[in-house]
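K.L.:
Quick one: sequence plus predicted model below, questions after.
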Amino acid sequence: MNRIPMLAAGHATVDLYQGAVPALVPFLVAERGYGYVAVSGVVLAATLSSSIVQPVFGVLTDRWRMPWLIPVSMVVAGAGVAAGGVADSYVLTWLAVALSGLGVAAYHPESARLARIASAGSHVRMSWFSLGGTLGFASAPVLVTPLLALWGLEASPFLVLPAVLGALVTLPAIRASAAGPGPEAGAAAPVPGRDDWPSFTRLTLVIVFRSVVYVGLSAFVALYMGGGASGAVALFVLFAGGAVGTVLGGRLAGRWGRVRTMRLAYAAAVPAVAGVVLAPGPAAYVFIAASSIALYAPFSLHVTLGQDFLPRRVGTASGVTLGLAVSVGGLASPLVGAVAEAATLRTALACLIVFPLLAWLLARTLKEPALEPAS
């Protein structure tokens, strides 16, 4: 059984809820009067729990198989977003969205471990798994914005339905995994070699820098473009550009190698992010798309590079590259919101330009994993 399509569908479902949180932001501003700092705190809630808990799940999946985490975590992610829209206080909203982040944290390490086994180490197949998550991000504003525009935040409980459907779709892949090899065999499937912690640490910092700029854009680009339909279009362009970037990154990596592709992507991201801030009117949409493509081209490459830098700890590598390092960018979102309130939103977004530059500089210190068998 080819489990990658089912795992990709599950990845799309759970990452829909990561994209749903930024899509909620304009409605939280319009219906509840939240300011920039308040809504950036909601975005922080979605990422903080992932940042803290995801490495723990990664360590656990290196020791034990826990495929049951996949459907459970999907439902938790959906239930948190659904509850966040109808919570009657800021604290309860924050806690509900944090619960959603916990579900996302539990999902990624185990699903990436299964995807690694199902893909037999193929970077192309892993890119399809990553693409599923990107498409989930892209579909969030298309699903969330029309629903809430018609019926308001009170309609948010309906947002749990994709989680239930996604959990059902992934059950055959989970059953196939349960019938497959044990945890020891699963851990032996990745390419053998020594764990290269220095390179993995630098890669993690690259992903953190990428996360800061991407989470900052996803949290505020809808408001920057005027909210409403214009804001929804901006989010869709941002998220859909990620799908293009994921596919493009896999193709370029096959030709040029993963590290070189990553360097080129971050070099291109610097002027693209600058264009979002500097381009007038509708031209900004072009640079939003370019930024997303450039920031997502190395996304699946981060995952396979991390797993190859830590071949003995695939779950840990997956938890960090798909979770912690990505989520930690949300920790910077309140600072972006504070700059926006102290100055302007344009000034706050301009501060993001430095982060792809830092990612490019650090990526220049990385080399392709040696992948030598351990002695």
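P.N.:
Nice, thanks for sending it over.
K.L.:
Please make it C-alpha for all contacts and neighbour counts, starting now.
P.N.:
Noted.
K.L.:
what's the burial count for the closest residue to Val169 other than its chain neighbours?
P.N.:
Among residues not flanking Val169 along the chain, Met6 sits closest, at 6.5 Å (Cα to Cα, 6 or more residues apart in numbering). By other Cα atoms under 10 Å, the residues close to Met6 number 22.
K.L.:
and Met6, how far is that from Pro109?
P.N.:
Plainly put, Met6 is 16 Å away from Pro109 if you go by Cα to Cα, to the nearest Å.
K.L.:
same deal with Glu184?
P.N.:
Distance from Glu184 to Pro109, by Cα to Cα: 16 Å.
K.L.:
Okay, one more to line up with it:
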Amino acid sequence: MAGSRTAASDSTKAVLPVLFAISLVHLLNDSMQAVVPALYPILEKSLNLSYVQVGWIGFMLNMTSSVMQPVVGAYSDRRTLPNMLPIGMGLSLIGMVGIAFAPQFWYLLLAVVFIGLGSAIFHPEGSRVVYFAAGGRRGFAQSVYQVGGNAGSSLAPLMTIFIFVPLGQFGAIWGTLFAGFAIAVLLGVLPWYKRKLTEWETDRANKASGKAGSTIVEKMSHPRVKFAMGMLVFLVFARSWYHAGISSYYQFFLKEHYGLTIQQAQIPVFLFLAAGVLGTYFGGVLADRFGLKNMIVFSIAGASPIALILPHLPLFLVYPVIALLGFVVLSGFSVSVVYAQFLMPANVGMASGLTTGLAFGMGAIGAVALGKAADVFGLSDVMLFCSFLPLVGLCAIMLPSDRKK
């Protein structure tokens, strides 16, 4: 018994370097994506953009990366694409150069598409790397991976303060360093990943020829699984709308409602995103102990009272409350991916693409809708509307339990 526990522990330690490496690449990838919202206040002035045009920039980024993610995931479930990892980062590198030199709004949108395509290729394959490296601790492994991504996203306000305010639009050229470093790390991970893919395909082929394969197909086609997957995507969709409202437009609300400068308005947004990094990690760890469904219910529905009071707070309370809100909302971020993989064990790429891809693409529609609403009704009404979105999380109670009875 002791020997088996030691072997399991050694196996977990053996994949930790891979897990941390892919988490680092996730940080670099999402840092490049964070360049786009970080530039919003700069682009609004330099290119004379309206709020709805700002929303369209976010829409093109998120829709390109999001809609393509389940497509790439479904395809790679049937035919592995390990070499696409560095190729995707190459596309993001081109996008960074394009943003730095874009002279007009439409050129900017084209550059954003390249970043979105690179992200769409990376995320399903990155989640598969994590799936192989997780051992028996899928919640922990996915949380480490998502911590990297959320940490990269949280850099947006800091990049605005220290790079884009002094350097302007050209400061996006620094993103090419992120892409180059990510490509180097991925080239180091590829040999291990290719070996694990070969083992996985052999095991899947053996199961498909026997009873185990038919059991997986029956489980995936079960109406209860379909309902759970649809409900999960809907919940992530609602969370994405709220996240878009805070990360994209709350900085403008702070300027308008509290009279803050561009630099000052970045601090609460940074606190929200940075606390979300901690929430992402602890959410995955706690999910291994208390269950995936329980953490999803807590993360979305538990944020409701905090979100409802945020637009009405005095400025000095905004800072601690928005940090707490970020922690709670994003504590279920990685858990949603693991829950989707629990529902679709034979289609890891598609499951990851649906939860981190398509659902966020639907959230991108929310970014445009919120931008248009802000132009028409004003930011105060938009922020008030957003505060009710986490209430949708109460529907998570209907999800089937992942715990064995």
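P.N.:
Sure thing, it's come through. All figures in this text were calculated on a predicted structure; none of them were measured in a lab.
K.L.:
What TM-score do the two superposed chains give?
P.N.:
TM-score of the superposed chains, computed with TM-score structural alignment, normalised by the length of the first structure, equals 0.92; 371 aligned residues with a Cα RMSD of 2.3 Å.
K.L.:
quick one on the thing from earlier: how is the residue nearest to Val169 of the first structure assigned, secondary-structure-wise?
P.N.:
Classification of Met6 of the first structure using DSSP: H, G, I helix; E, B strand; the rest coil returns helix.
K.L.:
Leu371 of the first structure now?
P.N.:
Under three-state DSSP, Leu371 of the first structure comes out as coil.
K.L.:
Could you find the closest non-adjacent residue to it?
P.N.:
Nearest non-adjacent residue to Leu371 of the first structure (Cα to Cα, 6+ apart): Gly193, at 5.0 Å.
K.L.:
what do we get in the second structure for Phe309 of the first structure?
P.N.:
Matched by TM-score structural alignment, Phe309 of the first structure corresponds to Leu343 in the second structure.
K.L.:
Give me the neighbour count for its match.
P.N.:
Neighbour tally, Leu343 of the second structure, other Cα under 10 Å: 22.
K.L.:
Surely the residue nearest to Leu371 of the first structure touches Pro369?
P.N.:
No: counting by Cα atoms under 8 Å, Gly193 of the first structure does not reach Pro369; the two are 9.3 Å apart.
K.L.:
now the residue nearest the centre of the second structure: how far from Ala172 of the second structure?
P.N.:
Residue closest to the mean C-alpha point of the second structure, counted by Cα atoms, centre = their mean, is Thr356 at 5.5 Å. Look at Thr356 of the second structure and Ala172 of the second structure: by Cα to Cα, they are 25 Å apart.
K.L.:
And Pro157 of the second structure, by the same measure?
P.N.:
14 Å.
K.L.:
Repeat that for Phe101 of the second structure.
P.N.:
Phe101 of the second structure is 9 Å from Ala172 of the second structure, by Cα to Cα.
K.L.:
and these two? which has more neighbours close in?
P.N.:
Of the pair Phe101 of the second structure and Ala172, Ala172 is the one with more neighbours under other Cα under 10 Å, namely 24 against 16.
K.L.:
Residue in the second structure paired with the residue nearest to Val169 of the first structure?
P.N.:
So, by TM-score structural alignment, Met6 of the first structure is matched to Ala21.
K.L.:
again with Phe287 of the first structure
P.N.:
Match for Phe287 of the first structure (TM-score structural alignment): Val321.
K.L.:
Heading C-terminal from whatever helix or strand that match lives in, find the next helix or strand.
P.N.:
Counting by DSSP states H and E, the element that carries Val321 of the second structure is helix 315-329. Downstream of helix 315-329 of the second structure, the next assigned helix or strand under DSSP H and E is helix 333-343.
K.L.:
contacting residues around that following helix?
P.N.:
138-139, 142-143, 146, 220, 225, 229, 232, 236, 280, 283-284, 287, 292-293, 295-296, 347-348, 351-352, 355-356, 402 (Cα atoms under 8 Å, 6 or more residues apart in numbering).
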